[in-house]
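**Student:** Mind looking at a prediction? Sequence and model below.
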Amino acid sequence: MSHDSPLQDLDLAAGFLEPPPRRDTYAGWQRWRAGRGHFAPAPRLTLGQWRALSPRERSLYDLHRTATHVNLPLQETPMSLKVSRLVNRRIRNNALKTRPSTRAGVMVTGWGYQGKTETVCEVAAAFEDAWLAMHHHLHPQPTPGTRDVHAPVAYAQTPVTAKPKSTCQAILGFFGAETKRLTLPELIRQLAASLDDHGTKALILDDITRLRMHRADDQDTLDLIRAFMSMNVTLILVGVDILGSGLLRQGHFDEHTRQWVLPPSQHARVHGLEATQTERRFDLVELDRFRYTTPGQITAFHDHLAGLEANLRLLKAPPGMLTGGRMPEYLMRRTDGVVGLLERLIEDGCQEAMDSGKETLDEDLLDDVVLSLDDPERDALAGEVPAIPGSSRTRTTAAPRPACARGRGRNTVFDDHGPRGQAHG
């Protein structure tokens, strides 16, 4: 690479080839927290500058452009701002309480691919940054005789087939604790001790609506989760359509406090985690999709598109590529305002624009991009995979649905088929 090349520091971009950290372990969470926001996007080059590169430089630059398009920065939206403020306020206030009272929790609901997990994790990571700095990265209340790590935030995913034991094991797995051959009471006691020893202030349980309330194991698991609130942590439950999932069917809404109130945990009484029969209170907040009806909603969506466009590295992209003409209405129609679908469409569209040499996005190119959300880590039956609206072209050329085989079908009465597309003005 020549000395005066505009890509002199391109080799430093090799960091984007590292596998992403898993946030459900302490080491992975710390690596993600410390490195979030540090991704260096590809430098901006004109078409002439790109053509002047050597073949190897072009290949490296195009690889960096692809990495830039699939690692678009998390943008704040009016919907995510509402969630962020509530989660931050609840974690911060609870962390400063000195009384051994039950901490109110937070439930974050919304449909799949709307950024619930990323929003909550970003708020929790920012809290942990501030908390560690305030205590000079030392545990403010260390356990004598131990060298426990300080983990102000713990993150775990609800097992697809959740049981009380597997849920405890998933949380203890964050700390790397040994869980084999332990009984449920022993797991609960170890979990309570781990959260206390590690100074954990916030416990995030993702995909909580994988619990199906018609199953006895899942009812026991939810009862156990409510008992976690006696462990002096802020419990943050993240899930799809929490109101429709049955998780709150035993609770009632308190008009005075604007919180959902759930009865005391029966599981906690069995295993001695509760000193009193205290009700459990949750703030419920929804992370909604973009709408396109009022002037304020339209402006918010245009601002989001402008933020996306500013981070793209297409060589022939005109000003207003995503915000001009009919493109905003087209993108709304293709994605139904779902942030994750929008980013996937832009991400795949950019790759197609690079591969074809078109180097810009328009309706004709995006019509050929078929969105696919196959993800083995997401539970489609729990609503974690949203319905995908079709483009104008795919709507008229959709293949006929194959005939179902004869025979007795599966009982689908408890299935959640996700959000349905709605028309937008």
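**Tutor:** Noted; the coordinates are in hand.
**Student:** Every contact and neighbour count from this point should use C-alpha atoms.
**Tutor:** Noted.
**Student:** quick one: the helices in the stretch 1-150 of the chain?
**Tutor:** With DSSP state H, counting those that start in this stretch as the criterion, the stretch 1-150 of the chain has helices at 26-35, 47-51, 55-70, 78-95, 116-134.
**Student:** Put this next to the previous one:
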Amino acid sequence: MSLENNTPSFLPGPPVDRTTWEGWQRWCQTRKDFIPAPVLSAEEFDRKSRRQKRIHNLYRLATHSSLPIEATPMSERVAHAVLARVEEGAFSHKAGTRGGIMVNGDGAQGKTETVCEAMAVFMEEWLNLHNYMNPDAMAGTRDLVAPVAYVRCPVKATPISTCQRILDFYGEVYKGMRLEDLIRTVKTAIIEHATKALVIDDITRLKLHREADQDVLDLIREMMSMPVALVLVGVGIPASGLLREGRRDPRTGEWIYPPIKDRSRSPNDHAASQHERRFQVVDMDPFRYSTAEEMEAWVTHLRGLEGHMRLLTDTKGMLTGGDMPEYLFHRTGGIVGILEKLVQRGLRIAIEDGSERLTKELLGHITVTPGDMPDLDAEAGEQPNIPPHNPAPKKKPRGRNTVFDDDGPQAAGSAG
């Protein structure tokens, strides 16, 4: 760890907002820049001054709070499908409608990070191929080239607020516009900024109420007519009303929709069938733990997580030894977001109590709650089903923990 002007290098900079072009670009450029804390043994740690120990513990805290997204068989399948769909549209010379893709799955499955990583890879390749310029630039248009646009539907989203979020990404002005004007401005912005993929996260926050369902379907249909691949991410998409109720083919994993029997019942049936033909639906599933192959995939994921843990003891086998894999699956249901929260909290306690080890006993004191995932909207069904757990009573501490204490300015000079 290096220090510059007495400022630890692991401190985070300004927060990154991926829902603006500047923030999205900055995230793409810096998403792999964080350098985790070095691996130290207990003996190496003991040779440090108290001030240095505190700084290293904070560095470990930053490392555990910034665990990288580990690829899983499910995320790799989704990323491949998303990238293929976007590339098919981006490299097509035809003027027709681009096919879209919907990424469906429960909350905390890693859908957003999987899609964003795939889109970052696409954007880097696309810009490199075009020397970071817009090959279709027209006189009088802005120079901003945004091959990918990422937006999140607001809570209690409407077609109007969704269009406004898209225009916010580009920094466009829309004050006083009606829905039809907003849609037209969105289309112009997508064309002028050479956007090839439009990602709309939390799409199922758009509710198909009786008064607004036509507007929602009209909005999606208008977007499908734009020269851009739509990537819609949400929870429970097949049952949301954006598509008709369908079933998943257990052999292929694809969603199948029954034929419309009576088109006279709703003016939206034909629009819905258009969506089904033009959108591929892929699922982001949790880990399973039934077959030998599924168990091995889970253990492989845990082994990767072990490599990112910064404890003063050997972490090899800490999550994968004995019956720990089965215990962790029982505690998390195979949901990567819940696993991450459980491990993060366990690592902090292991540092604070000096045990420097994750055990079932330690994890038994921890309960992951929906409050640990504040960015997921419960009303939209984004909160995952967290397996119930009755925490074991904690032992009374012998005294106040001082592992993160600061000795003050006088000790600062001994840090190196």
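**Tutor:** The structure has been received and is ready for your questions. Predicted, not measured: the structure shown is a model, and the values here were computed from it.
**Student:** circling back to that earlier point, nearest to Tyr330 of structure 1, out of the helices of the stretch 1-150 of structure 1?
**Tutor:** helix 55-70 (19.9 Å; C-alpha to C-alpha).
**Student:** could you measure the counterpart of Val235 of structure 2 in structure 1 against Leu222 of structure 1, distance?
**Tutor:** Per TM-score structural alignment, the equivalent position to Val235 of structure 2 in structure 1 is Val240. Counting by C-alpha to C-alpha, to the nearest Å, the separation of Val240 of structure 1 from Leu222 of structure 1 is 15 Å.
**Student:** In terms of neighbours, single out the busier of those two.
**Tutor:** For Val240 of structure 1 against Leu222, the residue with the higher neighbour count under other C-alpha atoms under 10 Å is Val240, and the figures read 29 against 21.
**Student:** my guess is that one meets Glu384, correct?
**Tutor:** Yes: judged on C-alpha atoms under 8 Å, Val240 of structure 1 makes contact with Glu384 at a distance of 6.4 Å.
**Student:** Mutual contacts of the two, please.
**Tutor:** 111-112, 207 (C-alpha atoms under 8 Å, 6 or more residues apart in numbering).
**Student:** how about the strands in the stretch 251-400 of structure 1?
**Tutor:** Assignment of strands within the stretch 251-400 of structure 1 using DSSP state E, counting those that start in this stretch yields the ranges 252-254, 259-262, 280-286.
**Student:** got a markdown table for those strands, with mean neighbour count and distance to Ile171 of structure 1 too?
**Tutor:** Below are these laid out as a markdown table (neighbours: other C-alpha atoms under 10 Å; distance: least, C-alpha to C-alpha, whole Å):
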| stretch | mean neighbour count | distance to Ile171 of structure 1 |
| --- | --- | --- |
| strand 252-254 | 13 | 28 |
| strand 259-262 | 20 | 22 |
| strand 280-286 | 21 | 20 |
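**Student:** Can you say which of the ones you listed is nearest to Leu182 of structure 1?
**Tutor:** When those are compared for distance to Leu182 of structure 1 using C-alpha to C-alpha, the nearest one is strand 280-286, at 27.5 Å.
**Student:** residue contacts, Trp21 of structure 2?
**Tutor:** With contacts defined as C-alpha under 8 Å, 6+ apart, the neighbours of Trp21 of structure 2 are 146, 149, 169-170.
**Student:** can you pick the most crowded of the residues you listed?
**Tutor:** With neighbours set by other C-alpha under 10 Å, the maximum within those is found at Ala146, which has 28 neighbours.
**Student:** Which position in structure 1 pairs with that one?
**Tutor:** Taking TM-score structural alignment, Ala146 of structure 2 has Ala151 as its aligned residue in structure 1.
**Student:** where does its match fall, helix, sheet strand or coil?
**Tutor:** Here Ala151 of structure 1 takes the coil state, with states given by DSSP: H, G, I helix; E, B strand; the rest coil.
**Student:** before we move on, what about Val231 of structure 2?
**Tutor:** Classification of Val231 of structure 2 into helix, strand or coil gives strand, according to three-state DSSP.
**Student:** Quick check, it in contact with Ala197.
**Tutor:** Yes: with the criterion set as C-alpha under 8 Å, Val231 of structure 2 and Ala197 qualify as a contacting pair; they are 7.0 Å apart.
**Student:** Looking at those two, which is more packed in?
**Tutor:** Neighbours per residue, other C-alpha under 10 Å: of Val231 of structure 2 and Ala197, the larger number sits with Ala197, 29 against 25.
**Student:** Now which residue in structure 1 aligns to that one?
**Tutor:** Residue correspondence, TM-score structural alignment: Ala197 of structure 2 in this structure matches Ala202 in structure 1.
**Student:** Roughly how far does that match sit from Leu47 of structure 1?
**Tutor:** 48 Å.
**Student:** Tally up the residues packed near Asp11 of structure 1, please.
**Tutor:** Here the number of neighbours of Asp11 of structure 1 (other C-alpha under 10 Å) works out to 11.
**Student:** Same check on Phe301 of structure 1?
**Tutor:** Using other C-alpha under 10 Å as the criterion, Phe301 of structure 1 is surrounded by 25 other residues.
**Student:** Leaving out sequence neighbours, find the closest residue to it.
**Tutor:** If the residues on either side of it in the chain are set aside, Phe301 of structure 1 comes closest to Phe290, at 6.5 Å by C-alpha to C-alpha, 6 or more residues apart in numbering.
**Student:** Test my guess that the one you found contacts Gly337.
**Tutor:** Yes: Phe290 of structure 1 is within contact range of Gly337, at 4.4 Å (criterion: C-alpha under 8 Å).
**Student:** Gly354 of structure 2 maps to what in structure 1?
**Tutor:** Under the alignment defined by TM-score structural alignment, Gly354 of structure 2 corresponds to Gly357 in structure 1.
**Student:** Relative to Cys350 of structure 1, how far out is that match?
**Tutor:** 10 Å.
**Student:** Kindly reformat the contacts of Trp21 of structure 2 as a markdown table containing distance to Lys207 of structure 2.
**Tutor:** As requested, the contacts of Trp21 of structure 2 are exported to a markdown table (distance: C-alpha to C-alpha, whole Å):
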| residue | distance to Lys207 of structure 2 |
| --- | --- |
| Ala146 | 29 |
| Ala149 | 22 |
| Phe169 | 22 |
| Tyr170 | 25 |
